[in-house]
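Visitor: Okay, here's the prediction I keep looking at, along with the sequence it came from:
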Amino acid sequence: MSSRAQPQARGTVCFAGGLGTVVALGLLWAGPAAAQSEATIALQACESFQGLVVSPATIGLPTQGATVLVAERVAAQPRTVAENGEIILPLPAHCRLAGEIASIDEQAPEIQFNINLPLAWNGRAMQSGGGGLGGTVNTAPGQKASGRWDPQPFTEAYPLTRGWVTFGGDEGHRRGDISFIYNDEALRNWGGDALKKIHDVALPLIERAYGQSPDYVYFNGESAGGKEALYVAQRHAADYDGIMAVSPVLSWTYIHIADNYIRSRLVDNWLDADDIGLIADATRDACDADDGLADGILARYLDCDMNPYDLVCPGGETGAGCLSTGQVRTLNAIREPWVMGVPLAYGVNRFAGFGITGDEDGAENQYSFYMVGTEPPAHPMPAGRGFQPGLGAIMNFGAVWVRHVMAQDETFEPYDFYPPAYADRIQYISGLFDATNPDLSPLRARGGKLMILAHSADNAVSTGMIAEYYRSVVAEMGEAAADDVLRLYVGPGGAHNGTGVAQADTLSLLVDWVEQGDTPPVEIPIYDIDPTTHETRRGMVACAYPRYAHYDGSGDPDQPSSFSCRDRTDPLAYDSSAR
C-alpha cells in the first residue's frame, strides 16, 4: 500500500458544536502524554454533534433532511474473541454518530445511518454496502464499524484502525419486516436511493468534524453490498474515487426470479445431502485436475464439461448412488443459463446460471445452506412473509422477491409465477435495482476505479453472471478504456462470504491504483486464513479475468508462488444478444 494507506495525523480536527459553532482542536502532534490529553478533548467534542440537522438541500435525492440522534465517545477496544471463536482485532477510540434520514412519505421507514470518526484521520472515507435483503445498519457496533469486509485478510488492521472514516446505513428498512416493500419510496431506497442519501448526509458531517472534505471516498461491499458497489459506480460515479465489489449480485432482478424458478424445480425433484455429495464427487472426478492439481478446487471454473446425465439411474428413477432424470434437470436448472422471456435494464435478457463449482458439498455455506437447503420447498407456500426454515437461503430470497416485489400479494404462490405476465413490473423493478450498466465512462472520466473480486466456488452468486458483465463493459467501452477503469479477479476455490481460499488485500491494490496510478497486477495472492487462530492454511493466486490459476507442476501447492495465471479460451465469449 502507498504511504497514504497509514493514518497521517493532521494539524487540527474540527468538531461542530451545535448548529453554528466550530471548535478547532489540535490532535496527536505532541508527545504521548499530551496526545492522550488532546485525544480525550477531541472525544469530548464528539458529543456536540448531538441533534445536528442536515438540510434536505444538501442531499441529492428527495428527503426531509437528516438528524444526528447519537453522538458518543467510543473507547479503544482491545483484541477480543467473538462467541464463534473469531479473533477480533483492536479498534481505536473514535467518535460515533448515528441518526436518521426522514422520508418524504411519512409511511416510508426512515433510513438509519452510522458514521465512525477516528481521532487520527488519514483523509479517506469508506462507505460500506449491506448484505442479504438488507435492514441492518452495517457500520454500527457489532456490524462492520471497523470497515472490514471480505476479502480483507483477518490478520490485517481494520480501516478504522488505519485512520479511515467508515460509514453506512440500513437501506431504509428493518431486517425481518417485509411490509416496507409495499411502499414505493421505501422500495426505491432499498433499490439504491438510500446509498446516495447516506453518502450525502455523511460527507458534510465529516467536513464539520475535520474542517475539510475527504481527499478520497471509497465504497466497499459484498454480495448484495457488492451489487450496491456496482450500483454507485454506474449511477453515482461523481461521488467515489475507488469502489470494491466482492461477489456482487449485480443482475438482482434476474437472479431472484431464477432462484424462484429453481425453487419450483426443487418442489418435485429435491436434492438431499447424498445427492449433493454424488454431484460434487462426479464434478471433481471430471474436472479437478484440469488446472494441474487434483486438490478439490476447480480453478478452471468455466471450463468443466462434466455431464450430469451420466449420473441418471437406470430407468430414470431415483436410487442409491444415482439421480433421477428429474433431479438432473433440477441440477441443470441450477447450473445452466436461463432465459425468462422478459428483457431487463441495459439489455440483459438471460441469467448465466450458477455454474459448476466442484464444492457443492462444502462444509460451510454451500448447497445445503444457500441452494437446496435441508428440506424441500413448501408447496403451497404459507401466506405471509414466506421464509421457510430449512430451505436454501437464496431460494427463500427468490420466493420473497416474487411474492412481495413482483406479485405484490402476500398470498401469492411463487410456484405459479409466469414472468411474461408481469413484464411491466419486472422491467420497472429492474430499472430500480439492477447494476448492469456496461458504460463506466463517467467513472473513468473522473479517474475513478472499480475492482471486482469473484470466487470460483461461490454457490450463492453466479461467477458466470459477473464474467458476462465484465465482457459487456469491454464490448461497450473497448478493451483499453475498460482496462483503465475496471479489474475483475476470480479467486480459485473461495466460497460466498469469504469461506475457503478467499482472503486478499484488495484494499491496498485499490488504494494504490486510485492514488498512485499503480496498475494492478495480473495475479494477486489469495489465502485461506483460519479466523480463530489467524493461521494461514493455504495460499493460491487470484487471476485477472479471463485467466485462471494453474499449478506450475512443482513447489508447495499451499503457496501462491507455486501457481501462475494462464490465458484461456472463453467458451462464453460475449455476445450482446445473449445478455
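Guide: Structure received.

Visitor: C-alpha only now, for contacts and for neighbours.
Guide: Will do.

Visitor: Show the contacting residues for the most centrally placed residue in the chain.
Guide: When the chain is reduced to its mean C-alpha position, the closest residue under C-alpha atoms, centre = their mean turns out to be Glu222, at 1.5 Å. The contact partners of Glu222, by C-alpha atoms under 8 Å, 6 or more residues apart in numbering, come to 129-131, 149-150, 245-248, 497.

Visitor: What segments of the stretch 101-250 of the chain are strands?
Guide: 111-118, 124-128, 165-169, 216-222, 242-246 (DSSP state E, counting those that start in this stretch).

Visitor: name the helices or strands packed onto the last one?
Guide: This points to strand 242-246. strand 216-222, helix 224-235, strand 449-455, helix 506-516 (3 or more C-alpha pairs under 8 Å, 6 or more residues apart in numbering; DSSP states H and E).

Visitor: Okay, one more to line up with it:
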Amino acid sequence: MSASPAMVRAPGRVGPRRRASTPRALLALLAFITLPAKADDACRALAGVALAHAKVESAMVQPGADFPAKGDRLAAHAGAHCAVRVVSHPTADSDIHFELWLPPADAWNGKYLQKGSGGWGGEVYTYALVTPLNRGYATAVTDDGHVADGTAGFTVGHPQKIRDFGYRAIHETSVLSRRLIAAYYRRAQSQAYFVGCSDGGREALMQAQRFPGDFDGIVAGAPAARWSRLMTAFVANARRLDDAPLPVSKLAAIQKASLASCDALDGIRDGIVDDPRRCRFDPASIQCKGGDSNDCLTAEQVATVRALYAGPMDPVTGARIHPGLEPGMEDDGGSWRLWILGGEQRKFGFSNFADLVYQGRGWDPAGRDIHRDLVAAQEREAPYLDAFNPDLRAFRAHGGKLLLFHGWGDAAVPPRGTIEYVQDVGNFMGRHGEPANLDDFARLFMVPGMGHCWGGPGATSFGNEEVPPPGLPQDADHDIVMALDRWVTEGKAPEQLVATRTAEAVDSPARTRLLCKYPQVARNGRCVAAGNPP
C-alpha cells in the first residue's frame, strides 16, 4: 500500500525532512570526463542485446544525478552509472517498463538488488535506486506494467495487466536485468536481493512464493499480502465511518487516552505502546457524560472506534475479514489522520472494487453487501494479487533468506496480518516435514512507534527508508538491507537491529531503540522472551 503511486512518497513521517542539496555539477562533470571510454561503449552495446519479448529502449552512461528534497523525500545524489531502460511485452496486452542502473565495473560489488513498488505502482521511481547504486549494487525498479494515475483504472478490460501488477512485472524485471548484468560485466551476479515495503512488501512475498529461485534474500516490509481481504476491510471501514462519522478533532483525545492506558505496560512512559496486543484500552472510558466535545466520544463514536480496533467482520460467516488497527498512534499524521479519516483507505478500496474486481460495472459504493464484495474479491483478484501462501519450502530449499518488518502503528496495513502470516508459514512447514522454527531462513521484526513503512513517534530508521537520513549509522547492525546481505553472504542471521531517530528528523529528541526478532521484545537494552500476550 501507499498513499501515492510510488510507495516512497507515502506520508508516514511526522513532518518533512528536507535537506539542502550541495551543488554537484562540477563533480558530476569531472566524473563524466574521467569515465573510461570502454565503459561508455559497453553501456551503449546493451542496446543490441537480444531479449525475449523485450527491448532495450536506451542505454547510456550517466555522470551522476541530483535528487532535490521534495515533500518527505531527502536530497540525494546518485553516482555515475550506466542507465538502461527496458520495455517488456510478455503478452500482447503487457507493457512493462523498468530501469536498470549499473555502477562502473570497479565499483560493482558483484550483486543485484531490485526495489519494489507501492500503491498501484505505475511509475519507474528511480529515486529508490540511489542508495543501492551508491553501495555498489546493480539495481532496478519497474512500473509494474502501467502508467500511474492513483487508481486501479488500468485494470479495466485488461486482465493481463492485473497479472503484470500482481507478480509478472517483478519477475520479468528480475530475469531481464540479470541477462543485462551478465552482458555488461561479462559475469553473472553473485547474489540477488529484493527489497520492498507496502505493495512492495506484497511483491516481495510473491517472489518468495511464486519464483523462489529469483532472489537469494528478500526484505518484505509492511506487506499488503492478503490484498483481497485488506481492500474489503478498507471498504467496510469507510462504510462504518459513513454511518457513524468520527471527527478528526477527536483523535487527540483518543490517542491521549490509549497512551494513558497502555504506554507504561513495558515499564517506560515514552509516548509509545511497545506491544499493542497487551493493551486493553476501551474507548468507552472517554464517552461523553455532559455533552459532546473534542475531549470525549459519543456512544456512536465509541462503537466506531471499537470496530476499527477489532477489524471488520463478515456478516454471513462471522469471521474477521482482516485484523484491525492498533492503539497508540491514532493522532499521528501518517496514521489514522491520513488512512482512516483522511480517505486513503476509502480511495484504495473503492477503486479496487469499482475498477479491478467489478471492472467498471455492477458495484455500488453506497452498497452494504460486504460479504458479496469479499467473495467477489477472492474470486477475481486473490489468485493474482494475494501473497499469503504459507508454502515457502522451495524458497527455503533454494537457500533464500527472508526478513520481514512491520510498524505497530501502521494504519494502512494493520500489523497483525504479518504476524498471522509468519505463524501460518511455521504451521505449514511443521505439517509438511519441515522445521516449524523459521529462524534458519525467515525472521520478523516488529517496530513500536512506527507507522506505514517508516515515520511515527518512535525510532524508525533502520535501513527501511529509501535514502537513510544523514548521520545515521549504516552497517548490518543498523540497516536491515545490509543485515540481509550479511546473512546471505556470511551466514550471520540478525538477532536484533538498532533503530535510530535523529533529533532534527521531527520535532522531538533523538532516540534509539532495539528491534528484536519476533516474538522477543526489548527490555532494559536486551531482547527477551515476550511470553504470550493476554
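Guide: Noted; the coordinates are in hand. Remember, predicted model here, so these are calculated numbers, not experimental data.

Visitor: Once they're superposed, tell me the TM-score.
Guide: Overlay of the two chains. TM-score (TM-score structural alignment, normalised by the length of the second structure): 0.83; 477 aligned residues with a C-alpha RMSD of 2.7 Å.

Visitor: Out of the strands of the stretch 101-250 of the first structure, which is the most enclosed?
Guide: With neighbours taken as mean count of other C-alpha atoms under 10 Å, the strands of the stretch 101-250 of the first structure reach their highest mean count in strand 165-169, at a mean of 30.

Visitor: Packing partners of it?
Guide: strand 111-118, strand 124-128, helix 159-162, helix 194-210.

Visitor: any chance of the strands of the stretch 101-250 of the first structure in TSV, plus distance to Val473 of the first structure?
Guide: Formatted as TSV, the strands of the stretch 101-250 of the first structure follow (distance: least, C-alpha to C-alpha, whole Å):
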stretch	distance to Val473 of the first structure
strand 111-118	32
strand 124-128	24
strand 165-169	28
strand 216-222	20
strand 242-246	15
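
Visitor: Can you check which of these gets nearest to Ile466 of the first structure?
Guide: When these are ranked by proximity to Ile466 of the first structure, the top entry is strand 242-246, at 10.2 Å, counting by C-alpha to C-alpha.

Visitor: which residues of the second structure does that closest one align to?
Guide: Counting by TM-score structural alignment, strand 242-246 of the first structure pairs with residues 217-221 of the second structure.

Visitor: For Asn134 of the second structure, give its distance to Val413 of the second structure.
Guide: Asn134 of the second structure is 30 Å from Val413 of the second structure, where distance means C-alpha to C-alpha, to the nearest Å.

Visitor: between those two, who's got more neighbours?
Guide: Ranked by neighbour count (other C-alpha atoms under 10 Å), Asn134 of the second structure and Val413 place Val413 first, with 34 against 17.

Visitor: returning to that earlier point: and the contacts of Glu222 of the first structure, which is closest to Ala280 of the first structure?
Guide: Distances from Ala280 of the first structure to those, taken by C-alpha to C-alpha, are shortest for Asn497, at 20.2 Å.

Visitor: Superpose on the first structure and give me the mean offset of whichever helix or strand Ala83 of the second structure is part of.
Guide: According to DSSP states H and E, Ala83 of the second structure maps onto strand 81-88. Strand 81-88 of the second structure, aligned to the first structure and superposed, deviates on average by 0.7 Å (mean C-alpha distance after the TM-score superposition for the first structure).

Visitor: Show me what Thr489 of the second structure aligns to in the first structure.
Guide: Using TM-score structural alignment, Thr489 of the second structure pairs with Glu515 in the first structure.

Visitor: and its match, how many residues sit next to it?
Guide: For Glu515 of the first structure, the neighbour count with other C-alpha under 10 Å is 17.

Visitor: before we move on, what about Ala204 of the second structure?
Guide: Other residues close to Ala204 of the second structure by other C-alpha under 10 Å number 33.

Visitor: Can you name the residues that contact the aligned residue in the first structure for it?
Guide: Ala204 of the second structure maps onto Ala229 in the first structure, with residues paired by TM-score structural alignment. By C-alpha under 8 Å, 6+ apart, Ala229 of the first structure lies in contact with 129, 219-221, 243-245, 248.

Visitor: on that earlier part again, out of the helices and strands packed on strand 165-169 of the first structure, which is closest to Pro525 of the first structure?
Guide: helix 159-162 (20.0 Å).

Visitor: quick one: that closest one aligns where in the second structure?
Guide: Using TM-score structural alignment, helix 159-162 of the first structure pairs with 132-135 in the second structure.

Visitor: in the matching stretch, what's buried?
Guide: Within stretch 132-135 of the second structure, the residues that qualify as buried are 132-134, counting by 16 or more other C-alpha atoms under 10 Å.

Visitor: tell me which of those is nearest to Trp336 of the second structure?
Guide: Proximity of those to Trp336 of the second structure (C-alpha to C-alpha) peaks at Pro132, which lies at 31.8 Å.

Visitor: For the residue sitting furthest away from the middle of the second structure, what is the enclosing helix or strand?
Guide: Computed with C-alpha atoms, centre = their mean, the residue of the second structure farthest from its C-alpha average is Gly290, at 43.6 Å. Following DSSP H and E, there is no helix or strand that holds Gly290 of the second structure.
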